[in-house]
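> Below are the sequence and a predicted model for it; my questions follow.
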Amino acid sequence: MPVGALSRDAAGVVGAGAVSREGIWQRLHAMGEHRGRRGRVYPLAVLAAVWLCALTAAGHDRVTAVIEWLAGTTEEERRRLRLPYDPFDGYRLPSESTIRRFLNDTDDARLARALLDPPLADPAPPKPASPEAAGEAVRAVYALDGKTSRGAKRADGRQVQLVGVADQATGRLVNQHEVDSKSNETKAFRPVLEPLDLACDLLTFDALHTVRDHLDWLVTDKKAHYLAVVKGNQPTLRAFLAALPWADVPVADTTHDHGHGRDETRTLKAATVEHAEFPHARQAVRIQRWRREKGRKPSRETVYGITDLAFEQASAGFLADAARGQWIIENRQHHVRDVTFGEDASRSRTRRGPVNLAIFRATVAHAVRAAGHRYVPAGRRACKTATAALDLHGFP
């Protein structure tokens, strides 16, 4: 039997007797293969495990760094990575071109399903007669927002734009979609949400995505709820909300924050609305922010929002927390990936490379936090060895 064939067969056997946490190997193998059998040595699952574990260690944010990380692994660590074993030469390490091709050519939707562990929608879910029949309690709250990878530019000079969805409770990214080159961020609304099970969940987003068709689809097809910000892109609706008799509506929720030289007070008023001429709208929300920063003049901002949740389904305090939680995706995803992983400075631009790198970075950030580390950089520094990274992600 040729040595190459033996190596390929061994890749599926080494470590096969172990049991992984929540089937990490099963999820990775579920990505399938887009490559032909001929000349294939390393399964996609193995290359994904290499990328994930290498990127976990601080300072390993480039393809060359992944190769250096692999070179420093022990025999036992290579066994746990399920690298192909050659009886003459030992465990075989993938080349830089192999590592790079995996990053650029792997389908990001499959990688997201394997690593982000999203709440996947049932292909044929039972549809209740009305949104209310799906249950009055909100199960979870998600935030949707876009991000530009400033260092990654396509051949036509366009920057890579990503739209992601994160769990407000944990900051965990659950799905991501790249904006088409001939489109804009609004067109990514449905593709990024379509695979997710959002029944009885609440989705928050900025004014850019406050579009009639989107909200109707979200409530009717996905059986979800929305809290939408209303600004100038919906002038008629904004004028309607601004004209409501807010002076007669009592303040329902007030929060105070102090930190980093800034004092901020937020008040929220909520009112039941009729004839809003917007899909499924049941409550209007007005949020006023008073902010005072050291060395600057005090500022005041008024933001209007609308939701399909009735007064009986969502308290003012809940809506205030959900509106503020929109920043979770910025603070715990975008900021961390830019500052800790250098996403804005990354020059990866080929095909699926930028999108897949963002998925790996989000996965590492969540794993580090789930392990009890308050700060992601400290968690990455704690994974200096490949064994620590393998243990972190639950590889047997």
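Ah, there it is.
> For the rest of this, base every contact and every neighbour count on C-alpha atoms.
OK.
> Identify the residue spatially nearest to D107, adjacent ones excluded.
Nearest residue to D107 in three dimensions, chain neighbours excluded: R352, at 7.1 Å (Cα to Cα, 6 or more residues apart in numbering).
> In contact with the one you found, which residues?
By Cα atoms under 8 Å, 6 or more residues apart in numbering, the residues touching R352 are L103, N104, D105, T106, D107, D108.
> mind running it again at 7 Å?
L103, N104, D105, T106, D108 (Cα atoms under 7 Å, 6 or more residues apart in numbering).
> cool, and L144?
Contact analysis of L144 by Cα under 7 Å, 6+ apart lists G164, V165, A166, T204, F205.
> Tell me if I'm right that D86 and S7 touch.
Yes - the criterion here is Cα atoms under 7 Å, and D86 meets it with S7 at 5.6 Å.
> Look at those two and report which has more neighbours.
Higher neighbour count among D86 and S7: S7, with 21 against 17, using other Cα atoms under 10 Å.
> So the more buried one: helix, strand or coil?
Under DSSP: H, G, I helix; E, B strand; the rest coil, the three-state class of S7 is helix.
> Run a quick neighbour tally on the nearest residue to it once chain neighbours are set aside.
Once flanking residues are discounted, S7 sits nearest to P84: 4.9 Å by Cα to Cα, 6+ apart. The tally of other residues near P84 (other Cα under 10 Å) stands at 27.
> Same question for A45.
A45 has 23 neighbouring residues, counting by other Cα under 10 Å.
> Same question for A378.
Neighbour count for A378, taken as other Cα under 10 Å: 12.
> and whatever helix or strand it lives in, what other elements does it pack with?
Per DSSP states H and E, A378 falls inside helix 376-381. Counting by 3 or more Cα pairs under 7 Å, 6 or more residues apart in numbering; DSSP states H and E, the packing neighbours recorded for helix 376-381 are helix 353-370.
> What residues of the helix it packs on count as buried?
353-369 (16 or more other Cα atoms under 10 Å).
> how about the strands of the stretch 51-200 of the chain, start to end?
According to DSSP state E, counting those that start in this stretch, the stretch 51-200 of the chain carries its strands in the segments 85-86, 90-91, 141-153, 159-167, 173-178.
> So K223 is in contact with C200, correct?
Yes - using Cα under 7 Å, K223 makes contact with C200 at a distance of 6.3 Å.
> Run through the residues that contact the spatially most central residue of the chain.
Nearest to the centroid of the C-alpha atoms of the chain, with distances taken as Cα atoms, centre = their mean, sits L173, at 2.4 Å. L173 is in contact with L116, G164, V165, A166, D167, A362, counting by Cα under 7 Å, 6+ apart.
> Pasting the second one now:
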Amino acid sequence: MHPQSAMPSPALSAPAEEEADPRDRRGRRHRLGCIVLVCLCAVLAGARSLTAIGQWAANAPPRTLARLGARTTCPGLGVRTAPSTATIRRVLTSLDPAALTRMTTAADLAVLIIDGKSVRGSRTRRSQAVHLLAAMTPAGHVAAQIRVADKTSEIPALADVLDGLDIEGSVVSADALHTQTDTARHLVSERKAHYVFTVKGNQPTLFAQVKALPWAKAPALSTETDRAHGRVERRTVKVLTAPRIAFPHAAQVLRVHRWVKEAATGRVRRTYAYVITSLPAERADAARLAGLVRGHWRIEALHHVRDVSFGEDASRVRTGHGPQNMAMLRNLVIPLLAELGHTSIPEAVRWVSYEAFSRPLDLLGLA
């Protein structure tokens, strides 16, 4: 018996659902909550497109439609009707993505990882690919996601994706693109949060400063070894305080030495990663800082899962909010699939698909 995660359905039938529904009231034949549940179930079962979601709904048996709360069209016989592909398409392309996030998530905000991703399949001759910026927990649960405006960068969008979230006391982790003085001041001085930023060559002065610290004299405070995917990886962590680092609120600097040996060839690679944080030593020792870095790397791996296992980059959903909402659906189902205990997400999707009209509903906690 595989463990099951529950995503309670009441959040999808709350009064806010009516306010979020983009359709004219006179044309609503199916509840918004039901349509969103249909989409989640279909994606859990392996649907990669709006057409595939519609096909799952069209083939759902009566018992499944009843559990989803589908519209009753013949009360005497208890006949229920699933939303059509056209209805699903209309809702997902017009629904405010922020509303979908609010309706389906309740994330712990102690740690938030900021990461961006382009949905390459959404590119057209007249417009560039939709680029999304998300705030996620280390487990992959989405707290917020926004579309980065065309011809702009992720840097100013970081404040926007966190707007509306109570992040006081939270730790915000981001890659080197966001290692900016204004961002650091915004997070610590204005939002009362902490940052964990990667340091690379896009900030040459800062990078030179952290690289020049006396790392040879610093003790190795944490070492981990992993064996997987045909390689052995050893990560050694050193931490130094940052009294002379010219960066707002900098308290500590972390260096991760990664030693990787390929089992098949014997080839060895060594790399160094540098991280700066506003967290003082009394709040974050080497083990905690290493865990925060690993959490960020896991989120980057999640993007690979969306591309490879769910065909996100091949998706041709381009209209309106469709690309963002489809990405949000994938974000929501991946943690549920990961908790099933299978060796990979594709294996978990296959397991769900063997009973495509019951197992997705069980995972969502629908009676």
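Ah, there it is. Bear in mind that the values here come from a model prediction, so they are computed numbers and not experimental data.
> Tell me how they score on TM after superposing.
Once superposed, chain against chain, the TM-score is 0.88 (TM-score structural alignment, normalised by the length of structure 2); 355 aligned residues with a Cα RMSD of 2.4 Å.
> ok, back up a step: now which residue in structure 2 aligns to the residue nearest to the centre of structure 1?
With TM-score structural alignment as the criterion, L173 of structure 1 lines up with V142 in structure 2.
> quick one: its match from R71 of structure 2, how far?
Remark: distance between V142 of structure 2 and R71 of structure 2 (Cα to Cα, to the nearest Å) = 29 Å.
> Matching A218 of structure 2 against structure 1, which residue comes up?
Matched to structure 1 by TM-score structural alignment, A218 of structure 2 sits across from V249.
> Look at its match and say how many residues are nearby.
11.
> Return the distance of it relative to T272 of structure 1.
The gap separating V249 of structure 1 from T272 of structure 1 is 10 Å, by Cα to Cα.
> Just give me the longest helix of structure 2.
In structure 2, assigned by DSSP state H, the helix with the most residues is helix 286-308.
> tell me the angle of it relative to strand 130-136?
Relative orientation of helix 286-308 of structure 2 and strand 130-136, computed by axes from the mean of the first three to the mean of the last three Cα atoms, to 10 degrees: 150 degrees.
> So which elements touch helix 286-308 of structure 2?
Applying 3+ Cα pairs under 7 Å, 6+ apart, one finds that helix 286-308 of structure 2 contacts strand 231-241.
> Which residue numbers in structure 1 does the strand it packs on align to?
Taken onto structure 1 by TM-score structural alignment, strand 231-241 of structure 2 occupies residues 262-272 there.
> how much does the matching stretch stray from structure 2?
In this overlay with structure 2, the average offset of stretch 262-272 of structure 1 from its partner residues is 2.1 Å by mean Cα distance after the TM-score superposition for structure 1.
> corresponding residue for S84 of structure 2 in structure 1?
Under the alignment (TM-score structural alignment), S84 of structure 2 maps onto S95.
> Any idea how many residues pack against that match?
Using other Cα under 10 Å, S95 of structure 1 is surrounded by 10 other residues.
> For it, which non-adjacent residue is spatially closest?
I67 (7.5 Å).
> Tell me, how many residues neighbour that neighbour?
Using other Cα under 10 Å, I67 of structure 1 has 19 other residues around it.
> can I get the strands of the stretch 51-200 of structure 1 in JSON lines with distance to R291 of structure 1?
Listed next are the strands of the stretch 51-200 of structure 1 as JSON lines, based on distance: least, Cα to Cα, whole Å:
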{"stretch": "strand 85-86", "distance to R291 of structure 1": "61"}
{"stretch": "strand 90-91", "distance to R291 of structure 1": "59"}
{"stretch": "strand 141-153", "distance to R291 of structure 1": "23"}
{"stretch": "strand 159-167", "distance to R291 of structure 1": "27"}
{"stretch": "strand 173-178", "distance to R291 of structure 1": "29"}
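> For D338 of structure 1, find the nearest of those strands.
Comparison of the strands of the stretch 51-200 of structure 1 against D338 of structure 1 by Cα to Cα identifies strand 141-153 as nearest, at 8.6 Å.
> Can you list the buried residues in that closest one?
Those would be 141-153, for strand 141-153 of structure 1 by 16+ other Cα under 10 Å.
> Distance of the aligned residue in structure 2 for R110 of structure 1 relative to A52 of structure 2?
Structural alignment (TM-score structural alignment) places R110 of structure 1 against A99 in structure 2. Shown here: A99 of structure 2 relative to A52 of structure 2, a distance of 23 Å by Cα to Cα.
> Verify the contact between the residue nearest to S7 of structure 1 and G4 for me.
No - the pair P84 of structure 1 / G4 is not scored as a contact, 9.3 Å apart, by Cα under 7 Å.
> of all the buried residues of strand 141-153 of structure 1, which comes closest to G394 of structure 1?
Of all these, the one with the least separation from G394 of structure 1 (Cα to Cα) is Y142, at 25.8 Å.
> Spit out the contact partners of that closest one.
Each residue near Y142 of structure 1 by Cα under 7 Å, 6+ apart is listed here: V165, A166, D167, Q168, L202, L203, T204.
> Structure 2: which residue goes with that one?
Mapped onto structure 2 by TM-score structural alignment, Y142 of structure 1 lines up with L112.
> so where do the helices sit in the stretch 101-250 of structure 1?
Along the stretch 101-250 of structure 1, counting by DSSP state H, counting those that start in this stretch, helices occupy 108-115, 189-193, 212-220, 235-242.
> The second one corresponds to what range in structure 2?
Per TM-score structural alignment, the counterpart of helix 189-193 of structure 1 in structure 2 is residues 158-162.
> how distant is that stretch from the center of its chain?
Chain-centre distance of stretch 158-162 of structure 2: 15 Å, with Cα atoms, centre = their mean, to the nearest Å.
> That one: average distance to aligned residues in structure 1?
Its aligned residues in structure 1 lie a mean 1.5 Å from stretch 158-162 of structure 2 after superposition (mean Cα distance after the TM-score superposition for structure 1).
> Show me what V211 of structure 1 lines up with in structure 2.
Using TM-score structural alignment, the equivalent of V211 of structure 1 in structure 2 is Q180.
> Tell me how far that match lies from K200 of structure 2.
To K200 of structure 2, Q180 of structure 2 is 11 Å away according to Cα to Cα.
> So between those two, which is more surrounded?
Neighbour count, other Cα under 10 Å: between Q180 of structure 2 and K200, K200 has more, with 20 against 17.
> in terms of contact, does that one touch F207 like I think?
Yes - K200 of structure 2 lies in contact with F207 (Cα under 7 Å); the separation is 5.8 Å.
> Just give me the neighbour total for the residue mapped onto E76 of structure 1 from structure 2.
Matched by TM-score structural alignment, E76 of structure 1 corresponds to R63 in structure 2. When neighbours are counted by other Cα under 10 Å, R63 of structure 2 registers 11.
> how about whatever residue of structure 1 lines up with R316 of structure 2, what does it touch?
In structure 1, the residue matched to R316 of structure 2 (TM-score structural alignment) is R347. Contacts here follow Cα under 7 Å, 6+ apart; on that basis R347 of structure 1 touches G151, A152.
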